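Asks: Next comes the sequence, and after it the predicted model I'd like to discuss.
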Amino acid sequence: MTRFYEKKYPDVDELVMVQVMSIEDMGAYVKLLEYDNIEGMILLSELSRRRIRSVQKLIRVGRNEVVVVMRVDPDKGYIDLSKRRVSAEEVVRCSEQYEKGKTVDSILTQVARKHEGMSAESLYEKIAWPLHKQYGHTYDAFKLSISEPDHVFAPLGLDPDLLTELRSTIARRLTPKPVKVRADIEVKCFSYAGIDAIRRALQAGEAVSTEEVPIKVRLVAPPLYVMTTTSTDKVAAIDLMEQAVERIGESIAQEKGDLVVKMKPKVVSETEDAELKALMDKFEAQNMDVAGDDDSEEEEE
């Protein structure tokens, strides 16, 4: 682990991620994870806004905490921190920033291992810190480099072999992986043209599809249908699937039919996908069994 940022110490009022090392009478000793594990302290009075009855309920050794910097004395090496002055929104923001930093650190460490005599620290100096200064965070620069490598890396003047390895590692780690989104619905319509009404409603749902988020509807067993899509943009896929479900509901309602959402659109795991396939195979097998029974009865007659 090295410094995520070029400066050696954090600024006053900066949010930082720390890990609790020990709890003493004065407060908790911690290490600053983004600043080369330098030591800091959360004073007992800065642990909580409420009266402290049990320190162990507020903070535990080994746990990561988001805190804000109150005082920094570089000469003596003192860093005073506060947990009680951090809002829930700030915890989320700092946690996201820390995860970005961990990803960058992992990428640079991997690249350094592939090049003999090169350290992660030297890559921070050559790559991470200059990009952080220009783009606000090295992670954001790495993400942009997937589509615009020359724009991001040309000013750094990196060795061609190093650049190739860096780009390859970034692509493996940061290229979005497709996720599967699914929704289960029941669609019923008992009017004279009910089957056609259901078909039109399902087609209306599929028509919401885009090139990036294609939606397919399949029959499991009447009246249960499954809607699926695969996309690298999870949020967009769920949002579009919700729109498709709404469109189906509107269409079938006009035909005096009914829509029941059995499972709202969500990302499904391989296990859930396998369970669905097993269920569909089961229904298909049952249908074949019934057809076989009919044939045998006709032969007996």
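Replies: Sure thing, it's come through.
Asks: alpha carbons only for contacts and neighbour counts from here, please
Replies: Noted.
Asks: Just the element for residue 259, please.
Replies: Assigned by DSSP states H and E, residue 259 belongs to strand 258-267.
Asks: list the buried ones in that strand?
Replies: 258, 259, 261, 265, 266, 267 (16 or more other CA atoms under 10 Å).
Asks: Relative to residue 43, how far out is residue 25?
Replies: Counting by CA to CA, to the nearest Å, the separation of residue 25 from residue 43 is 9 Å.
Asks: and what of residue 249?
Replies: 57 Å.
Asks: can you check residue 123 too?
Replies: 35 Å.
Asks: what about residue 41, which SS state?
Replies: Three-state call for residue 41 (DSSP: H, G, I helix; E, B strand; the rest coil): strand.
Asks: Report the contact partners of it.
Replies: Taking CA atoms under 8 Å, 6 or more residues apart in numbering, we find residue 41 in contact with 27, 28, 29, 30, 78, 79, 80, 81.
Asks: List the contacts of the third one.
Replies: Spelled out, it's residue 29. 20, 21, 22, 23, 39, 40, 41, 42.
Asks: also this one, for the comparison:
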Amino acid sequence: MKFSGWPDPGELVVGRIDEIEDFGVFVDLLEYEDKRGLCHISEVASGWIKNVRDHVNVDQRVVAKVLDVDESSQQIDLSLKDVNDHQRKEKIQEWKNEQKADKWMAIAFSEDMDDEQYAAIANELLANFGSMYDGFEQAAIHGTEALEETDLSEEEVEAIVQTARENVSVPYVNVTGYVDLECPTGEGVDVIREALQAAEGNGEVPEEIQLEVTYVGSPEYRIEVQAPDYKTAEAHLEESAERARSVVEQHGGTGLYHRERNEDDE
């Protein structure tokens, strides 16, 4: 996807060195339709520059900072030296992600989709998620629920979710905690079994969450959670322990949640 408008001053853009002159370099902006910027020799690199060609090459991909935009004169002033290594890597990755999302759009809606439909769907994803890539990623993780707040049709939502789940590699994190469960009553074994079933969610854990409870050594049980992000993983970890604790305490037992394994069980 290429934007039809103009970049904003201060924005980082991905470009390709198109032409090198003694006074600077011309850069084709790869994210914008028919847009070209100029990076003056003083903005190519820090310090005194004897020869611009010692610093850049034709066809080189670069990340530049937009210094100024003059639409009336069709001029975009750029800086290469104002972009640090971290910003450069982050921007290139963002650009690559949007290229992936562009391909996923073609898979979801065919390469023959018209520009108007593409723009409408892309703008919905941009407005709700900040980027098309993030929209597809959230669809892969949360399914149709992720797109409930958009104005996309049911058919468009289903197409995005199906394509996302077949093509998006979702990042996951793992967290681990422990819960001590004790129930000294005559039904203690059954109560513990019920508590463990509750800890595992009784089949009601969201499909994007993987949760497993395993025995460590009496009275300790390990809870492992895999989720798309740490905040979600931690929340499900604590909820799992709380469900188990609630069951045993209802039957006169005790439950204690902790993050570190007891040394006595080593």
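Replies: Noted; the coordinates are in hand. Source: prediction; values computed, not measured.
Asks: re the thing from before, once you map the contacts of residue 29 of the first structure onto the second structure, which are still in contact?
Replies: Retained in the second structure: 20, 21, 22, 23, 39, 40, 41, 42, out of those (criterion both residues aligned by TM-score structural alignment, their matches' CA atoms under 8 Å).
Asks: coming back round to it: and residue 25 and residue 43 of the first structure? Which one has more around it.
Replies: Between residue 25 of the first structure and residue 43, residue 43 has the larger neighbour count (other CA atoms under 10 Å), namely 18 against 7.
Asks: Could you point out the residues of the second structure onto which the strand holding residue 259 of the first structure aligns?
Replies: Strand 258-267 of the first structure corresponds to no residue of the second structure when matched by TM-score structural alignment.
Asks: on contacts alone, who are the packing partners of that strand?
Replies: If contacts are counted by 3 or more CA pairs under 8 Å, 6 or more residues apart in numbering; DSSP states H and E, strand 258-267 of the first structure sits against strand 179-188, helix 234-254.
Asks: How far away from the center of its chain is that strand?
Replies: The chain centroid and the centroid of strand 258-267 of the first structure are separated by 22 Å under CA atoms, centre = their mean, to the nearest Å.
Asks: outside of it, which residues touch it?
Replies: Contacts for strand 258-267 of the first structure (CA under 8 Å, 6+ apart): 179-189, 234, 238, 241-242, 248-249, 252-253.
Asks: And the helix or strand just after that strand, what's buried?
Replies: Sequence-wise, the next helix or strand downstream of strand 258-267 of the first structure (DSSP H and E) is helix 270-300. Neighbour counts over helix 270-300 of the first structure (16+ other CA under 10 Å) mark residue 280 as buried.
Asks: report the angle between the axes of helix 270-300 of the first structure and strand 179-188?
Replies: 40 degrees (axes from the mean of the first three to the mean of the last three CA atoms, to 10 degrees).
Asks: show me the contacts for residue 66 of the second structure.
Replies: Each residue near residue 66 of the second structure by CA under 8 Å, 6+ apart is listed here: 7, 8, 9, 10, 11, 12, 13, 76, 77, 78, 79.
Asks: how about the helices in the second structure?
Replies: 85-109, 115-129, 132-142, 154-167, 188-199, 230-250 (DSSP state H).
Asks: now for the ones you listed, which one comes closest to residue 60 of the second structure?
Replies: With distances scored as CA to CA, the stretch of the helices of the second structure nearest to residue 60 of the second structure is helix 85-109 (12.9 Å).
Asks: Name the residues that touch that closest one?
Replies: By CA under 8 Å, 6+ apart, helix 85-109 of the second structure touches 1, 12-14, 63, 112-113, 118, 131-133, 136, 159-160, 162-164, 167.
Asks: from what I can see residue 181 of the first structure touches residue 239, true?
Replies: No - using CA atoms under 8 Å, residue 181 of the first structure makes no contact with residue 239, being 10.2 Å away.
Asks: hmm, back to that, want to throw the helices of the second structure into JSON lines with mean neighbour count?
Replies: As requested, these are exported to JSON lines (neighbours: other CA atoms under 10 Å):
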{"stretch": "helix 85-109", "mean neighbour count": "16"}
{"stretch": "helix 115-129", "mean neighbour count": "15"}
{"stretch": "helix 132-142", "mean neighbour count": "23"}
{"stretch": "helix 154-167", "mean neighbour count": "18"}
{"stretch": "helix 188-199", "mean neighbour count": "19"}
{"stretch": "helix 230-250", "mean neighbour count": "20"}
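Asks: can you put these in a markdown table and add distance to residue 44 of the second structure?
Replies: Formatted as a markdown table, the helices of the second structure follow (distance: least, CA to CA, whole Å):
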| stretch | distance to residue 44 of the second structure |
| --- | --- |
| helix 85-109 | 14 |
| helix 115-129 | 31 |
| helix 132-142 | 31 |
| helix 154-167 | 38 |
| helix 188-199 | 59 |
| helix 230-250 | 40 |
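Asks: Would you tell me which of those gets closest to residue 175 of the second structure?
Replies: Here helix 230-250 is closest among those (CA to CA), at 6.5 Å.
Asks: what helices or strands is the closest one leaning on?
Replies: Using 3+ CA pairs under 8 Å, 6+ apart, helix 230-250 of the second structure sits against strand 173-182, helix 188-199, strand 220-227, strand 254-258.
Asks: Compute the inter-axis angle for that helix and helix 188-199.
Replies: Using the same axes, to 10 degrees: helix 230-250 of the second structure against helix 188-199 is 150 degrees.
Asks: can you give me the angle helix 230-250 of the second structure makes with strand 254-258?
Replies: Using the same axes, to 10 degrees: helix 230-250 of the second structure against strand 254-258 is 160 degrees.
Asks: picking up where we left off before, make JSON lines from the helices and strands packed on helix 230-250 of the second structure and add distance to residue 69 of the second structure to it.
Replies: Shown next, in JSON lines, are these (distance: least, CA to CA, whole Å):
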{"stretch": "strand 173-182", "distance to residue 69 of the second structure": "42"}
{"stretch": "helix 188-199", "distance to residue 69 of the second structure": "57"}
{"stretch": "strand 220-227", "distance to residue 69 of the second structure": "43"}
{"stretch": "strand 254-258", "distance to residue 69 of the second structure": "56"}
